[in-house]
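Student: Provided below are the primary sequence and the corresponding predicted coordinates.
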Amino acid sequence: MSPTIRVDDEVYEELQKRATPFVDTPNSTLRRVLGLPPGKAPQTGGEAAASSSPDAALRPLLADRRLRPGQRLVWRRRNLNRVHYAEVLENGALRLEDGSVHDTPSGAATALAGNSQNGWTAFATEDGTLLRDMR
């Protein structure tokens, strides 16, 4: 698990200015600003664990066809004026735009935000149905 850091609003706004929309994460932006080489994206459980896990959180929603492999989920962060996307994988895990794979919606949302998040209330289908309401 990656450590959590907290920054003030001014630092966060500067990170947002330096980030490439829909590409960068706070981690990738900091790596670039600090002159570090691109690193492996922070993950919860890791890609190998997610791809081999038979119990990824969204698997039941795939089994009864409420979700489908390849479907895109959306997290609209209106307060930050950002939109994040995640792809539902065949095993019920989520792949983020940075390529990281997470077993749970909350793991994916936490990786995007850099702090603890409830992915069940963050992510929705493109038609606006929250994952929480699909359980």
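Tutor: Perfect, thanks for sending it. Predicted, not measured: the structure shown is a model, and the values here were computed from it.
Student: CA only for contacts and neighbour counts going forward, please
Tutor: Will do.
Student: now the strands for the chain?
Tutor: 72-77, 82-88, 94-96, 101-102, 124-125 (DSSP state E).
Student: Buried deepest among those strands, which one?
Tutor: Counting by mean count of other C-alpha atoms under 10 Å, strand 101-102 has the highest mean neighbour count of these, with a mean of 30.
Student: Which elements pack onto that one?
Tutor: If you count contacts as 3 or more C-alpha pairs under 8 Å, 6 or more residues apart in numbering; DSSP states H and E, strand 101-102 packs onto helix 46-52, strand 94-96.
Student: try it against this one:
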Amino acid sequence: MSKPMRMIAVDDEAFAYLQRHSEPLVDTPNDVLRRQLLQDSKPTAGTAGSRRTGALMPIIEVGLATADDKLRHHQPRRRRTHEATVTADGWVEIPDGRAFPQPSPALKAQAGSEINGWGQYTHVDSGRRLQELREDATKHQGQA
């Protein structure tokens, strides 16, 4: 049984906040509000707050990465380096506090353009690209 929905109006600043804290094409404004306002009231088993497991979880589960590991992408022509952190639930958190279930939207938020986070983020501890770790995790899970 679904809960009744109520309509609310928000100003442009509040809507911009909701957009900054959502994953495009995945989260609704309601998802963001629930995550931000109700995160301590009903956490979902196995996740942080009410969010689902992120795409890096298989890499964590096979021991190729751990929570708080650093990810890095260097743009030599722009002389910029972007860093992010792996969360315990497999998300990618960037320094401004936003977290993404997939690496590509996280890197896009940092670099300002479409970019393949799997192919461009390097796992600092191992020196390997996330794509390599994902492939190894898939092989490892296939053997289990």
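Tutor: All right, it came through fine. Just so we're clear, the structure is a prediction, and the values are computed from it rather than from any experiment.
Student: Just give the TM-score of the two.
Tutor: The TM-score (TM-score structural alignment, normalised by the length of structure 1) is 0.63; 98 aligned residues with a C-alpha RMSD of 2.6 Å.
Student: mind putting the strands of structure 1 in a markdown table, distance to residue 132 of structure 1 included?
Tutor: Below are these laid out as a markdown table (distance: least, C-alpha to C-alpha, whole Å):
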| stretch | distance to residue 132 of structure 1 |
| --- | --- |
| strand 72-77 | 13 |
| strand 82-88 | 15 |
| strand 94-96 | 15 |
| strand 101-102 | 17 |
| strand 124-125 | 8 |
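Student: Can you tell me which of those is nearest to residue 53 of structure 1?
Tutor: Proximity to residue 53 of structure 1 (C-alpha to C-alpha) singles out strand 101-102 among those, at 10.3 Å.
Student: The closest one corresponds to what range in structure 2?
Tutor: Taken onto structure 2 by TM-score structural alignment, strand 101-102 of structure 1 occupies residues 99-100 there.
Student: which residues touch the matching stretch?
Tutor: With C-alpha atoms under 8 Å, 6 or more residues apart in numbering as the test, stretch 99-100 of structure 2 has contacts from 21, 23, 54, 91, 92, 93, 106.
Student: do stretch 57-70 of structure 1 as well
Tutor: Applying C-alpha under 8 Å, 6+ apart, the contact partners of stretch 57-70 of structure 1 are 87, 88, 89, 90, 91, 92, 93, 103, 104, 105, 134, 135.
Student: can you do 7 Å?
Tutor: With contact meaning C-alpha atoms under 7 Å, 6 or more residues apart in numbering, stretch 57-70 of structure 1 is reached by 87, 88, 89, 90, 91, 92, 93, 103, 104.
Student: Against residue 63 of structure 2, how distant is the residue in structure 2 that the first one lines up against?
Tutor: Matched to structure 2 by TM-score structural alignment, residue 87 of structure 1 sits across from residue 85. Distance of residue 85 of structure 2 to residue 63 of structure 2, computed by C-alpha to C-alpha, to the nearest Å: 16 Å.
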